[in-house]
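Undergrad: what follows is a predicted protein model with its sequence.
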Amino acid sequence: MTNTKYATLVEVAKGQRKDRRLNLALEAIAFDSSSGIPISWQSLAEELDAINRHITVNADDFEEAASDYNHIAERLVEKLHWPNDAIRIIPQGSSSTKTLIRMPGPGKFDIDAVCAVDISKIEAKDPIVFFEKIGEALEDWLPSAKKRCWCVEFTNRRYYIEFTPSVPLNTIPAQAVASICYRPSDRYSDTALAVVDTPTRRWKTSNPEGFSNWVSDQAKRIILVSLLLEKRAMEALASDSVAPVPEQQVPLSDTLRIAIRLLKRHRDMSVQRGYFEAELKPISVIIVTLLTQCYEGLADQNARYSHPIELLADLAQLMPGMIEIRNGDYWIENPTVAEENFAEKWNTNHTLKDVFDNWCELLIDDLQSILSSTDERSLCENIRSVFGCTAVTGSVPPSSSGLASRAPNRVHNVPARGLA
């Protein structure tokens, strides 16, 4: 076992784990004496794969979004009149980590992009002037300014696009380096950027490409060993000055991304079912970071799993224990940007942490309900119900109820603490 930071955090999380219902449920599943494989696990694997395909963004919507992304990127290059080799536009966020999922209701998904500009080749020394130039170049789409990006909405579309103006960190003028917020970590430092933080009117370190590379590198580490699954090769995508949005098809063998997708779906279903308000839900970057840290720690410990549900159960139980406490504050570090805390808002708005804890309890309850199924049909129906999938094709046809409404196992109330 490698004694790394995340391996150590996993050990701490294991020690803090008080609720072992999922472990007991897994141990109670009947095994086929001849193969050693649980009788219904093949069906469960098929159902997980079907749900993953069901929550993948519709191919037509995704192609349309990718087309608009490329159109805006090309127009941006054209309108700014900057040298072609001075600008690079790349996707970031869920689309770049291949963990983008469709919303269970009418909500929109987003495609985030970074506009990385080499300011050694252009005149863009002032961060606010630089930020505003990007907004002016996007004026045909009536963009709205956020703290660090420009949001482009589309009429009659199921998505929106956010562009974040940035520059390579090593091109920041020497006089501005001392005042920059945060510093890059040692990992993936070659892709570190500086983005404009409009509230402070300063540059701020960011590394979306490094973050995506971190998730991808961990996802390649195999900790699932099973005869039930067939691993498919992942094709590398060519890069250019305008990098394409990665395809969102992910096989079941890509266990880290599958876990991220399923937990994000469960969070969205929890909102739809009224457990907590949308504006209070755990943000995706926290889910992705905690799960990837946990996955890396397990891989460093040489952990091995025989079925995706075993790994999913462990990740769900260990995830809360991966949260650090530093000087009395909750801390979820950005592994590519030192000193950046993704849980920063939790320390001033405690309701956000309450909701996260509430959601983790719901997740454990729901996974237990799946594992406690008494037969194959109820198992398949339970898992579709939990993840709100009414049109999946798996091993057992859905019931006539359509699994559209699901009563909670128990009511989870979040303390109001001044927020609705």
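TA: Nice, I can see it.

Undergrad: C-alpha only now, for contacts and for neighbours.
TA: Noted.

Undergrad: burial count for Glu63?
TA: Number of residues near Glu63 (other Cα atoms under 10 Å) recorded here: 14.

Undergrad: checking it next. Helix, strand or coil?
TA: Using DSSP: H, G, I helix; E, B strand; the rest coil, the structure places Glu63 in helix.

Undergrad: where's it relative to Leu24, distance?
TA: 44 Å (Cα to Cα, to the nearest Å).

Undergrad: check Asn347 too.
TA: The spacing between Asn347 and Leu24, counted by Cα to Cα, is 34 Å.

Undergrad: is it true that Glu339 lies in a strand?
TA: Yes: counting by three-state DSSP, one finds Glu339 located in a strand.

Undergrad: how near is it to Trp150?
TA: 25 Å.

Undergrad: and the strands in the stretch 251-400 of the chain?
TA: 324-326, 329-331, 333-334, 337-341 (DSSP state E, counting those that start in this stretch).

Undergrad: for Lys147, which residues are in contact?
TA: Asp197, Thr198, Pro199 (Cα atoms under 8 Å, 6 or more residues apart in numbering).

Undergrad: actually Ala233, not the one I wrote
TA: With Cα under 8 Å, 6+ apart as the criterion, no residue contacts Ala233.

Undergrad: and it, that one's in a strand?
TA: No: Ala233 is assigned coil when assessed by three-state DSSP, not a strand.

Undergrad: helices along the stretch 1-150 of the chain, start to end?
TA: For the stretch 1-150 of the chain, helices defined by DSSP state H, counting those that start in this stretch occupy the ranges 5-16, 21-28, 41-55, 59-80, 94-97, 127-137.

Undergrad: could you list the buried residues of stretch 183-201?
TA: By neighbour count on 16 or more other Cα atoms under 10 Å, the buried set for stretch 183-201 is Arg183, Pro184, Ser185, Tyr188, Thr191, Ala192, Leu193, Ala194, Val195, Val196, Asp197, Thr198.

Undergrad: can you give me the end-to-end span of that stretch?
TA: Taking Cα to Cα, stretch 183-201 runs 17 Å from one end to the other.

Undergrad: would you turn the contacts of Lys147 into TSV with distance to Leu169 and secondary structure?
TA: Below are the contacts of Lys147 laid out as TSV (distance: Cα to Cα, whole Å; DSSP: H, G, I helix; E, B strand; the rest coil):
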residue	distance to Leu169	secondary structure
Asp197	14	strand
Thr198	17	coil
Pro199	19	coil
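
Undergrad: hold the first one in mind and look at this next one:
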Amino acid sequence: MTILADSREAQISQLLGTTIEQLDITDSAFRAAESCYLDLGDHLSQANAQVYVQGSFMLGTVVRPHHRDGEYDLDLVSQLDVAKTSTTQQELKKRVGALLDDYRKEHNGEACESPGKVSEGRRSWCLHYENFHMDVLPAIPDADSPSATAIELTDRNLRNWQKSNPLAYVEWFRTQCAKQFEEERAILASSYGSVDAVPNHRVRTPLHRVVQILKRHRDIYFAGDLDDRPPSSLITTLAGKGYEGETDLVDATMSAVQRMPEHIEKRSGRYWVENPACDGENFADKWNEYEIRRLKFEGWRAAVERDLNEFLLERKGVVALHQRIAKVFGNAPVEDALKTLGARTNSARENGNVHFSTGGLLTTASTATAVPAHRFFGGETAR
């Protein structure tokens, strides 16, 4: 199996990108989660609660769960239009919990499957479905913020109101890859009829893939240590701050990882990675409570850099490279990626779009020497 690319580095990036492509959420899984989210939103709107998606589903950086019995995690905000002076954090959380419990009891399963149960988390409530769960975060508008989308939410101890702005964060993330985002939307337009019809959460730029690569690497690296696993918000923020428009995936990932320390601050002796869309929200707050988590983050970051270097330095052949990537990201997605790339190579060959580059690699570059299509009929080859 030969990968279509113009250089060895590009070949590795193409295999890595296609491997991560296999970990995208499937259309059926996305539709199932989306239908339940919309159904919940309709129900809670009757109580004047606004429900919207935040996190990886909105960003387009969902990665298939590592374990076979793992579940997709859909993060929602349930925003009630009440003043902070008219409620307490405990009252707000109980009210949203009651609304969710009523939804579970009244649900008829027509629009989507019925949630199995409702459980309480430290900050949120969780609706459990067969193959995914929805974490619902109670919130109210932040009347003190100049942003119309800013919110306040309960803290873990129900004492202090915490500030956030999930919708502004999505906009920040997309500005970090704005040029690539519009280019990818234009490519997808043929499938949707127009650029405007392309759903934003379907777009995958190199930055999206970088985040997915890092999340998959983290999931396997911390498979036996979930408590100390770096949160996706931290990884996504540091990757977004470190991304500078690179188009080669290995280069983009390596550069983002190497730049991460530049975006980790120390404020009055506390580690700090600020939410770029909300002043005062610190994604590294747990490092100040648990030093071991920061140390393990640094160990993981170094491991990502080491693994990428080893991909580039592998000189024992393509099989050894495939095995090395499979060790880091899992056998199944690499095997699926090789099949996908094989099919694309055959299709390009049949259309006369495969060429030899000056270095002897197969490429789709039109300036290289064309490779003729092959047709096999019994033991003879027709050209």
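TA: Right, received. Where do you want to start? What you see is a predicted model, and the numbers here were worked out from it, not measured in a lab.

Undergrad: got a list of contacts for stretch 79-92 of structure 2?
TA: Outside stretch 79-92 of structure 2, the residues that reach it (Cα under 8 Å, 6+ apart) are 48-51, 138-141, 143, 153-155, 158-159, 161.

Undergrad: so Ser189 of structure 1 sits against Thr336, correct?
TA: Yes: when contacts are counted by Cα atoms under 8 Å, Ser189 of structure 1 is listed as touching Thr336 (7.2 Å).

Undergrad: overlap of the contact sets of these two?
TA: Taking Cα under 8 Å, 6+ apart as the criterion, Ser189 of structure 1 and Thr336 both touch Asn207, Gly210.

Undergrad: burial count for Val225 of structure 1?
TA: Around Val225 of structure 1 there are 13 other residues, counting by other Cα under 10 Å.

Undergrad: repeat that for the one 5 residues further on.
TA: Close neighbours of Glu230 of structure 1, defined as other Cα under 10 Å, add up to 10.

Undergrad: what is the three-state secondary structure of it?
TA: Here Glu230 of structure 1 is coil, with the state taken from three-state DSSP.

Undergrad: for structure 2, which residue occupies the most central location?
TA: Geometric centre of structure 2, nearest residue: Thr61, 1.9 Å, by Cα atoms, centre = their mean.

Undergrad: ok, and the closest non-adjacent residue to the equivalent of that one over in structure 1?
TA: In structure 1, the residue matched to Thr61 of structure 2 (TM-score structural alignment) is Thr99. In space, and not counting its chain neighbours, Thr99 of structure 1 is closest to Arg261: 5.6 Å by Cα to Cα, 6 or more residues apart in numbering.

Undergrad: and that neighbour, how close does it get to Asp300 of structure 1?
TA: The spacing between Arg261 of structure 1 and Asp300 of structure 1, counted by Cα to Cα, is 23 Å.

Undergrad: neighbour-wise, which of those two wins?
TA: The neighbour comparison of Arg261 of structure 1 against Asp300 (other Cα under 10 Å) goes to Arg261, with 26 against 20.

Undergrad: which position in structure 2 aligns with that one?
TA: So, by TM-score structural alignment, Arg261 of structure 1 is matched to Gln212.

Undergrad: residues in contact with that match?
TA: Gln212 of structure 2 sits next to Ile20, Thr61, Val62, Val63 when contact means Cα under 8 Å, 6+ apart.

Undergrad: would TSV of these with distance to Arg216 of structure 2 be doable?
TA: What follows is the contacts of Gln212 of structure 2, written out as TSV (distance: Cα to Cα, whole Å):
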residue	distance to Arg216 of structure 2
Ile20	8
Thr61	11
Val62	10
Val63	7
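
Undergrad: returning to what we had before: so which of the strands of the stretch 251-400 of structure 1 is nearest Leu312 of structure 1?
TA: Among the strands of the stretch 251-400 of structure 1, strand 324-326 comes nearest to Leu312 of structure 1, with 21.2 Å by Cα to Cα.

Undergrad: can you give the contact residues for the closest one?
TA: Tyr330, Trp331, Ile332.

Undergrad: then stretch 308-318 of structure 1?
TA: In contact with stretch 308-318 of structure 1 (Cα under 8 Å, 6+ apart) are residues 10, 13-14, 17, 19, 22-23, 26, 45, 224, 255, 259, 291, 294-295, 305, 360, 363-364, 367.

Undergrad: quick one, strands of the stretch 101-250 of structure 1?
TA: Secondary structure of the stretch 101-250 of structure 1 by DSSP E, counting those that start in this stretch: the strands cover 109-117, 144-145, 150-152, 159-168, 183-184, 193-197, 202-206.

Undergrad: quick one: the longest one aligns where in structure 2?
TA: When strand 159-168 of structure 1 is aligned against structure 2 using TM-score structural alignment, it corresponds to residues 132-141.

Undergrad: now for the top helix by length along structure 2, which elements pack on it?
TA: Criterion DSSP state H: the longest helix present in structure 2 is helix 291-313. If you count contacts as 3 or more Cα pairs under 8 Å, 6 or more residues apart in numbering; DSSP states H and E, helix 291-313 of structure 2 packs onto helix 8-21, helix 206-221, helix 249-259, helix 318-329.

Undergrad: for the last one, which positions count as buried?
TA: Which is helix 318-329 of structure 2. Result for helix 318-329 of structure 2 [16+ other Cα under 10 Å]: buried residues Leu321, His322, Arg324, Ile325, Ala326, Val328, Phe329.

Undergrad: so what's the closest residue in space to the fifth one that isn't next to it in sequence up against?
TA: Closest residue in space to Ala326 of structure 2, ignoring its immediate chain neighbours: Val334 at 5.8 Å, by Cα to Cα, 6+ apart. Listed by Cα under 8 Å, 6+ apart, the contact set of Val334 of structure 2 reads Leu15, Thr19, His322, Ile325, Ala326.

Undergrad: as JSON lines, those residues with distance to His263 of structure 2 would be great.
TA: Formatted as JSON lines, the contacts of Val334 of structure 2 follow (distance: Cα to Cα, whole Å):
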{"residue": "Leu15", "distance to His263 of structure 2": "29"}
{"residue": "Thr19", "distance to His263 of structure 2": "28"}
{"residue": "His322", "distance to His263 of structure 2": "33"}
{"residue": "Ile325", "distance to His263 of structure 2": "28"}
{"residue": "Ala326", "distance to His263 of structure 2": "30"}
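
Undergrad: just those now: which is nearest Ala370 of structure 2?
TA: Leu15 (22.2 Å).
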